[in-house]
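K.L.:
predicted model, plus sequence, below.
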Amino acid sequence: MTQGICEILWLRKLLLGLGFKPKDTMKLFCDNKLARDIADNPVQHDRTKHVEVDRHFIKEKLEKKIVSIPFVESEGQLADVLTHAVCSRKFGNSLDKLGMCDIYAPT
């Protein structure tokens, strides 16, 4: 999640340099409820000591309303087709949703 937020901040800075000011918070869709709960929870637990710095970084960006982390079901996570092995049906559906086409398909 921290890496994703860093990428969003980089894109935001790039867009600002090009003269485009985002009107809303930038969204990082997440299918991990536990990660979202840890980012929102103000109480530090023993099992999250190794993510303390990341958690504070994420919390700061959420509080400043630079980034929002809406929940998306795993089935709706379009990026999975780029990072995981998925069945051909899900692969085809994800490519359609991403607007990608098969250049080898007959016309």
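P.N.:
Thanks, I have the structure now.
K.L.:
for the rest of this, base every contact and every neighbour count on C-alpha atoms.
P.N.:
Will do.
K.L.:
and His45, how far is that from Leu62?
P.N.:
20 Å (Cα to Cα, to the nearest Å).
K.L.:
check His84 too.
P.N.:
Remark: distance between His84 and Leu62 (Cα to Cα) = 28 Å.
K.L.:
so for those two, which sits in the more crowded spot?
P.N.:
Remark: of His84 and Leu62, Leu62 carries more neighbours, 16 against 8, as counted by other Cα atoms under 10 Å.
K.L.:
not counting sequence-adjacent ones, nearest residue to that one?
P.N.:
In space, Leu62 comes closest to Ser68 once its chain neighbours are excluded; the distance is 6.0 Å by Cα to Cα, 6 or more residues apart in numbering.
K.L.:
same check, this time on Ile8
P.N.:
Spatially, and ignoring its direct neighbours in sequence, Ile8 is nearest to Met26 (7.2 Å; Cα to Cα, 6+ apart).
K.L.:
what residues are up against the one you found?
P.N.:
Met26 sits next to 8, 66-68 when contact means Cα atoms under 8 Å, 6 or more residues apart in numbering.
K.L.:
for the residue nearest the centre of the chain, what are its contacts?
P.N.:
Nearest to the mean C-alpha position of the chain, counting by Cα atoms, centre = their mean, stands Leu28 at 3.1 Å. By Cα under 8 Å, 6+ apart, the contact list for Leu28 reads 4-5, 8, 67-70.
K.L.:
got another, please set it beside the one above:
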Amino acid sequence: MFVGGNLVTWRSKKQKVVSRSSAEAEYRGMAHGVSELLWLRRLLRDLGFGPKKPMDLYCDNTAAIAIAHNPVQHDHTKHVEVDRNFINEKLDAEIVSFPFIRSEYQLADVLTKAVSTSIFLNSLDKLGMRDVFAPT
């Protein structure tokens, strides 16, 4: 989670259940991300900095974003019904939004999977991480 361009929290968690598709796995991750955003929103409000617009949760899976914005329950989304209702409630209240971001620009990927050298170095720079052992 970034606040004002600064990384304030990061979390990676192994899912407890096996997902039927990558969209389902991403959707479950989105639900956990929304919970984290709600916590951060309450914290900011307690500090006197309540957000005035929806908080962005960037997602690189268009199928998961489509499920979030589809108000109709389909048979293929029945297994994520609780997450769907939770996310729809927050979308309808305009607390969160899910802008699409290309995978190569997804900063969290550098911390969770193998990426190319250029994406790795670019992500480290965006995260403000520096090699303290690099020659000056």
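P.N.:
Arrived safely, thanks for sending. Quick caveat: nothing in here was measured; it's all calculated off a predicted structure.
K.L.:
where does the TM-score land?
P.N.:
Laid over one another, the chains give 0.94 as their TM-score (TM-score structural alignment, normalised by the length of structure 1), with 107 aligned residues with a Cα RMSD of 1.0 Å.
K.L.:
what residue in structure 2 is paired with Phe57 of structure 1?
P.N.:
Matched to structure 2 by TM-score structural alignment, Phe57 of structure 1 sits across from Phe86.
K.L.:
so its match is in which element?
P.N.:
In this structure, Phe86 of structure 2 sits in helix 81-92 according to DSSP states H and E.
K.L.:
that helix packs against which elements?
P.N.:
Counting contacts by 3 or more Cα pairs under 8 Å, 6 or more residues apart in numbering; DSSP states H and E, the secondary-structure elements packed against helix 81-92 of structure 2 are helix 22-46, helix 62-69.
K.L.:
sorry, back to before: could you dump the contacts of Leu28 of structure 1 to TSV with neighbour count?
P.N.:
Shown next, in TSV, are these (neighbours: other Cα atoms under 10 Å):
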residue	neighbour count
Gly4	12
Ile5	20
Ile8	17
Val67	20
Ser68	19
Ile69	18
Pro70	12
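K.L.:
of the residues you listed, which is the nearest to Arg36 of structure 1?
P.N.:
Ile69 (7.3 Å; Cα to Cα).
K.L.:
what is the aligned counterpart of that closest one in structure 2?
P.N.:
Superposed on structure 2 with TM-score structural alignment, Ile69 of structure 1 falls opposite Phe98.
K.L.:
before we move on, the earlier item: what's the match for the residue nearest to the centre of structure 1 in structure 2?
P.N.:
Per TM-score structural alignment, Leu28 of structure 1 is aligned with Leu57.
K.L.:
distance of that match relative to Gln73 of structure 2?
P.N.:
22 Å.
K.L.:
same check, this time on Ile95 of structure 2
P.N.:
21 Å.
K.L.:
repeat that for Ser118 of structure 2.
P.N.:
In terms of Cα to Cα, Ser118 of structure 2 sits 41 Å off from Gln73 of structure 2.
K.L.:
hang on, the earlier thing: the residue nearest to Leu62 of structure 1 touches Glu60, doesn't it?
P.N.:
No: using Cα atoms under 8 Å, Ser68 of structure 1 is not in contact with Glu60, being 11.2 Å away.
K.L.:
that older thread, mean distance, the helix holding Phe86 of structure 2 to its aligned residues in structure 1?
P.N.:
Taken over the aligned residues, the distance from helix 81-92 of structure 2 to structure 1 averages 0.8 Å (mean Cα distance after the TM-score superposition for structure 1).
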